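> the following block contains a protein sequence and its predicted model.
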Amino acid sequence: MLKRPEKRPSLEQTKAAKSLLTIRILGSGNAAQVPVWGCHCLACERARRDHSFRRGPCSLEIRTELGTTLIDAGFSDLAERYDFEEITRIVLTHFHMDHVQGLFHLRWSERAQKIPVFRPDDEKGADDLYKHPGVLDFQAPFIPFNTVQLQDFSITPLPLIHSKITLGYVIEKDDFTFAYLTDTVGLPDASLAFLRNKTLDCLIVDCSEPPTPTAPRNHNDINLVLWMYNTLEPRQMVLTHISHRLDCWLLEHKEGLPANIKIASDGLTIYQSTEFSSGRH
């Protein structure tokens, strides 16, 4: 029997396929993660009882028609979460170990194909990643405020305030714009000015600590993110890089936050434009 030829997609279907975008929190925790080893606070005990409250290394997944972009690679089991062909590229915010430790396993693949890794201008990197990159193809460092048009979206790196050279990112695809700002304590003036000229559909931002009398070192507290919320006026804000201390505070104060500020959790889908297969994870 002759097979009927496959029906070609319509122009509208083709356009829809080109606009695929899903943004998902992979990990929402700080370096200690939740539960913290040896801690018996309310948040850590809750996470031991109910794994939906566990927080892994802070990281993000962006899925488009071309595949998956990872922002940071803190999970050590990325090879179990993704097939080699799924990962289009990896974008690093900085080289602290809780954001890059997953690369040390991935790099040993014996595939001939390389995975591009975009990065800030940190000549030290982490351990011997530059010396023995394996399948990781480290690209020339991003230039702050220089928008790069990738095949499926544009990305603009923004300097952040951290103990290591760190970049946040504004990512734009079709009519959706979001910023991913971790790790940082406040914002440099130039980055703040850039963001004030953007209409942000979503701002995903570091919030490691409950309100503190003085600004914490390296990471935002609730006071700082509320200031960012009022200053930048995103349509939605999502708090990530969360410590067990903030989780304890949220147990009593979460209802006091503005309605369109969400608390990240591992696996949380922030935005999805079109339904499509999510692979093995």
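Okay, I see it.
> switch to C-alpha atoms for all contacts and neighbour counts from now on
Will do.
> all strands of the stretch 1-150 of the chain, in order?
21-27, 59-64, 67-71, 87-91, 115-118, 136-138, 148-149 (DSSP state E, counting those that start in this stretch).
> now do stretch 97-112: distance to the chain's middle.
Relative to its chain's centre, stretch 97-112 lies at 17 Å (C-alpha atoms, centre = their mean, to the nearest Å).
> any idea which element Pro258 lies in?
Taking DSSP states H and E as the definition, Pro258 sits outside all helices and strands.
> put together a markdown table for the strands of the stretch 1-150 of the chain, with distance to Leu11 on each row.
Putting these into a markdown table (distance: least, C-alpha to C-alpha, whole Å) gives the following:
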| stretch | distance to Leu11 |
| --- | --- |
| strand 21-27 | 19 |
| strand 59-64 | 18 |
| strand 67-71 | 21 |
| strand 87-91 | 25 |
| strand 115-118 | 31 |
| strand 136-138 | 35 |
| strand 148-149 | 24 |
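> against that first model, consider the following:
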Amino acid sequence: MKCTFLGTGTSMGVPVAGGFGREEIGNDPRNQRTRCSVWLETDQSSIVIDVGPEFRIQSIRSNIRRIDLVLITHEHMDHIAGLDDLRSYNYAQQNPIPLLTSQRAIDSIRTRFDYMFGEKKYPGSTSLSMEVIDTPETFQDLRITPLPYNHGDIDVLGFRVNDFSYMTDVKEIPDSTKDKIKGSKVLVLSGLRWGPQHPTHMTIPEAVEIANEIGAPKTYLIHMNSYVNHAETNEKLPDHIRLAYDQLEIEV
């Protein structure tokens, strides 16, 4: 399975609109981060996890030609704002795109994008076939396991897809979910910043601690803010933990 990190930035992206905050951009393009999304490809399947505000640009940049399935972690706009950009795939594929997520996220999507559904459906708008995933499912050549965890006041879903586990916007992970992750060859975790602690996100040191506990051979950190310099951070991290960056491609 090939994994492409389409975006690796926090909810505001990096750099932040208006230049607020301490930007650590420099001349390293890895410090420019669009909102988090990942594309997984196998011989049979092409799926994406989350579709944020820059999804159109991300999909063009990575030449995504087909989307068989969308997985949504939660309903915050940095994870769903690109749903409208999926309509071009509807035109090409001539079918609604299956989408798996929580019931709460489905309810939110139907409210925010009401013009895509039911009697209000606008002609030509994105067509989705949304279903709840709360137990492991098989999709083509993929085994997809939902990974519930805490993001502050809400519970959200990560996903284990075969031996790849992806969790963004993480604050706390229950032991039952850690058990489902163990055995993964690649783990992806959010690590917002070095510090101070955040009420709804893990810091980089907290993410490193969890990664070491789970014990995946390779862990990649995502959802970094503008205070995180790519090269400087990688120098501080253990060899088996790296920062991901936009358009990074790995094999799982």
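In hand now; what should we look at? Keep in mind the model is a prediction, meaning the values are calculated, not measured.
> kindly provide the TM-score of these chains.
The TM-score (TM-score structural alignment, normalised by the length of structure 2) is 0.83; 237 aligned residues with a C-alpha RMSD of 2.5 Å.
> quick one on the thing from earlier: could I get the strands of the stretch 1-150 of structure 1 as TSV with mean neighbour count?
Shown next, in TSV, are the strands of the stretch 1-150 of structure 1 (neighbours: other C-alpha atoms under 10 Å):
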stretch	mean neighbour count
strand 21-27	23
strand 59-64	23
strand 67-71	20
strand 87-91	19
strand 115-118	20
strand 136-138	19
strand 148-149	13
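> nearest to Lys173 of structure 1, of those strands?
Among those, strand 21-27 comes nearest to Lys173 of structure 1, with 8.0 Å by C-alpha to C-alpha.
> contact partners of that closest one?
With C-alpha atoms under 8 Å, 6 or more residues apart in numbering as the test, strand 21-27 of structure 1 has contacts from 55-65, 173, 241, 264-274.
> how about stretch 27-43 of structure 2?
For stretch 27-43 of structure 2, the external contacting residues (C-alpha under 8 Å, 6+ apart) are 1-15, 24-25, 46-55, 78-79, 141, 168, 222-223, 226, 228-230, 245-246.
> what about the aligned residue in structure 2 for His94 of structure 1, how many neighbours?
Taking TM-score structural alignment, the alignment pairs His94 of structure 1 with His74 from structure 2. Look at His74 of structure 2: counted by other C-alpha atoms under 10 Å, it has 26 neighbours.
> contact partners for His74 of structure 2?
His74 of structure 2 neighbours (C-alpha under 8 Å, 6+ apart): Ile80, Thr101, Ser102, Ala105, Val156, Leu157.
> what's the counterpart of His198 of structure 2 in structure 1?
In structure 1, His198 of structure 2 lands on Pro216 (TM-score structural alignment).
> isn't that match up against Gly186?
No. At 9.7 Å, Pro216 of structure 1 and Gly186 do not qualify as touching, with contact defined as C-alpha atoms under 8 Å.
> any idea how far whichever residue in structure 2 pairs up with Phe178 of structure 1 lies from Asn63 of structure 2?
Using TM-score structural alignment to pair residues, one finds that Phe178 of structure 1 aligns to Phe164 in structure 2. Separation of Phe164 of structure 2 from Asn63 of structure 2 (C-alpha to C-alpha, to the nearest Å): 22 Å.
> who has more neighbours out of these two?
For Phe164 of structure 2 versus Asn63, neighbours defined as other C-alpha under 10 Å are more numerous around Phe164 (21 against 9).
> would you list every one of the helices in the stretch 1-150 of structure 1?
Here the stretch 1-150 of structure 1 has its helices, by DSSP state H, counting those that start in this stretch, at 11-18, 42-49, 78-81, 97-100, 103-106.
> want to throw the ones you listed into a markdown table with mean neighbour count and distance to Leu226 of structure 1?
Below are the helices of the stretch 1-150 of structure 1 laid out as a markdown table (neighbours: other C-alpha atoms under 10 Å; distance: least, C-alpha to C-alpha, whole Å):
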| stretch | mean neighbour count | distance to Leu226 of structure 1 |
| --- | --- | --- |
| helix 11-18 | 11 | 35 |
| helix 42-49 | 17 | 22 |
| helix 78-81 | 13 | 33 |
| helix 97-100 | 21 | 25 |
| helix 103-106 | 19 | 33 |
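> out of those helices, nearest to Trp249 of structure 1?
helix 42-49 (9.1 Å).
> so how far is that closest one off the chain centroid?
For helix 42-49 of structure 1, the distance to the chain centre is 24 Å (C-alpha atoms, centre = their mean).
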